[in-house]
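K.L.:
got a sequence here, can you build the structure:
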Amino acid sequence: MERRSAPDQLDQRAQVLLKTLIERYIAEGQPVGSRALSKFSGLDLSPATVRNVMADLEEMGFIASPHTSAGRVPTPHGYRFFVDCLLTVRPLPQERVHEIESEL
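P.N.:
Purely as a prediction, here's the structure:
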């Protein structure tokens, strides 16, 4: 069975939670729990609701639990979806471009 990486594969709430989970995991290097996702996602969701969405994301192969009581971490499939569908690339401010060019 081939996994799709189309934005319509996940509803908006699941996309926001997956993006938040991956960003928190990249920033902290630790499994991310439902309470942290509830706090940092910007969505008005209880940790219990977040846990339900996390269970769905885990079932679909986007996230995994390193051990029973831990938070969740992104899987390669989750990272791929993040890069293909959720990551926004912003251009560098012109002043930063000039700084970089002057260093070269």
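
K.L.:
from here on, just use CA atoms for contacts and neighbour counts.
P.N.:
Will do.

K.L.:
residue 73 belongs to a strand?
P.N.:
Yes - under DSSP: H, G, I helix; E, B strand; the rest coil, residue 73 sits within a strand.

K.L.:
tell me which residues touch it, please.
P.N.:
Shown in contact with residue 73 (C-alpha atoms under 8 Å, 6 or more residues apart in numbering): 21-22, 25, 30-32, 63-66.

K.L.:
any idea how far it is from residue 66?
P.N.:
7 Å (C-alpha to C-alpha, to the nearest Å).

K.L.:
tell me, what's touching those two both at once?
P.N.:
Joint contacts of residue 73 and residue 66 (C-alpha under 8 Å, 6+ apart) are residue 31.

K.L.:
for comparison, sequence B:
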Amino acid sequence: MTDGAKLFEDMNTRSREVFRRVVEGYLENGEPMGSRTLTRTLTEKVSAATVRNVMQDLEYLGLLDSPHISAGRIPTQMGLRMFVDGLLEIGEMNVVDREKLNATVADTAQDVDGMLDQIGSALSGITQGASLVLTPKQQAPIKHIEFVSLAEDRALVVLVFANGQVENRLFTPPPGQTPSSMREAANFLNALIEGRT
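P.N.:
All right, here's what the predicted structure looks like:
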């Protein structure tokens, strides 16, 4: 477990939610997130003063920063790294999620491509992340992967194989995915899959 993951795990539920919402708000619009705005979006109803105290604690931990005294907070580089690391951590699938996935497979009476598309959508919904499901028909090593943002809710994944064959698939990216985050994901996958089939 990374230091960031341990730190995140040690936070209470309120601190985790405030941190997550500040980062997501910043990634969405690039602006500092204020305590008054946060009080309207938090699951637990608390005062703006309580939110400011939590944000101050997160700032003390080095996860948030304030561009100036009267501004809201933005994530620090360490805070963003911890947020991204948290997105990439993979845990065991719980029983309820496994049952949802099994139900998706059982309800799918389509061709293999349709079934894989449904499974990919179900996995994306369960993990709140991007999922990529590939068929085993291609035996050539993957040479390159690229994600192309087409619209806010549509993207294309392009797979280039060592034998020159190219396959592409449309998919719905998770909410909040930006073209730069998809480029980072492609770079990560390209480094990971180099020379693999």
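
K.L.:
any idea what the TM-score is?
P.N.:
Remark: TM-score between the superposed chains equals 0.78 [TM-score structural alignment, normalised by the length of the first structure]; 98 aligned residues with a C-alpha RMSD of 2.7 Å.

K.L.:
ok, and what's touching the helix or strand encompassing residue 54 of the second structure?
P.N.:
In this structure, residue 54 of the second structure sits in helix 48-60 according to DSSP states H and E. Helix 48-60 of the second structure is contacted by residues 14-15, 18-19, 35-36, 38-39, 64-66, 73 when judged by C-alpha under 8 Å, 6+ apart.

K.L.:
average separation of it from the aligned part of the first structure, please.
P.N.:
Helix 48-60 of the second structure differs from its equivalent in the first structure by a mean of 0.5 Å after superposition (mean C-alpha distance after the TM-score superposition for the first structure).

K.L.:
got the buried residues for that helix?
P.N.:
Neighbour counts over helix 48-60 of the second structure (16 or more other C-alpha atoms under 10 Å) mark 48, 51-52, 54-56, 58-59 as buried.

K.L.:
could you do stretch 80-99 of the first structure as well?
P.N.:
81-82.

K.L.:
and the strands in the second structure?
P.N.:
Taking DSSP state E to define them, one finds strands in the second structure at 64-65, 74-75, 142-151, 154-161, 166-171.

K.L.:
list the contacts of residue 85 of the first structure.
P.N.:
Listed by C-alpha under 8 Å, 6+ apart, the contact set of residue 85 of the first structure reads 5-7.

K.L.:
alignment lookup: residue 54 of the second structure to the first structure.
P.N.:
Alignment note (TM-score structural alignment): residue 54 of the second structure maps to residue 53 of the first structure.

K.L.:
and the biggest helix by length in the first structure, how far from the second structure on average?
P.N.:
When the first structure is parsed with DSSP state H, its longest helix is helix 12-28. With mean C-alpha distance after the TM-score superposition for the first structure, helix 12-28 of the first structure departs from the second structure by a mean of 0.8 Å once superposed.

K.L.:
can you pick the most crowded of the contacts of helix 48-60 of the second structure?
P.N.:
residue 73 (27 neighbours; other C-alpha atoms under 10 Å).

K.L.:
is it true that it touches residue 66?
P.N.:
Yes - the criterion here is C-alpha atoms under 8 Å, and residue 73 of the second structure meets it with residue 66 at 4.7 Å.

K.L.:
so what sits against both of the two?
P.N.:
Joint contacts of residue 73 of the second structure and residue 66 (C-alpha under 8 Å, 6+ apart) are residue 32.

K.L.:
if I look at residue 96 of the second structure, how far off is residue 103 of the second structure?
P.N.:
Residue 96 of the second structure is 11 Å from residue 103 of the second structure, where distance means C-alpha to C-alpha.

K.L.:
among these two, which residue is more densely surrounded?
P.N.:
Legend: neighbour count by other C-alpha under 10 Å for residue 96 of the second structure and residue 103, higher for residue 103 (13 against 10).

K.L.:
can you tell me how far that one sits from residue 26 of the second structure?
P.N.:
Taken as C-alpha to C-alpha, the span from residue 103 of the second structure to residue 26 of the second structure is 36 Å.

K.L.:
equivalent analysis for residue 7 of the second structure, please.
P.N.:
21 Å.

K.L.:
looking at these two, which one has more neighbours?
P.N.:
Using other C-alpha under 10 Å as the criterion, residue 7 of the second structure and residue 26 rank with residue 26 on top: 16 against 11.

K.L.:
residue contacts, the more buried one?
P.N.:
Going by C-alpha under 8 Å, 6+ apart, residue 26 of the second structure touches 32-33, 74-75.
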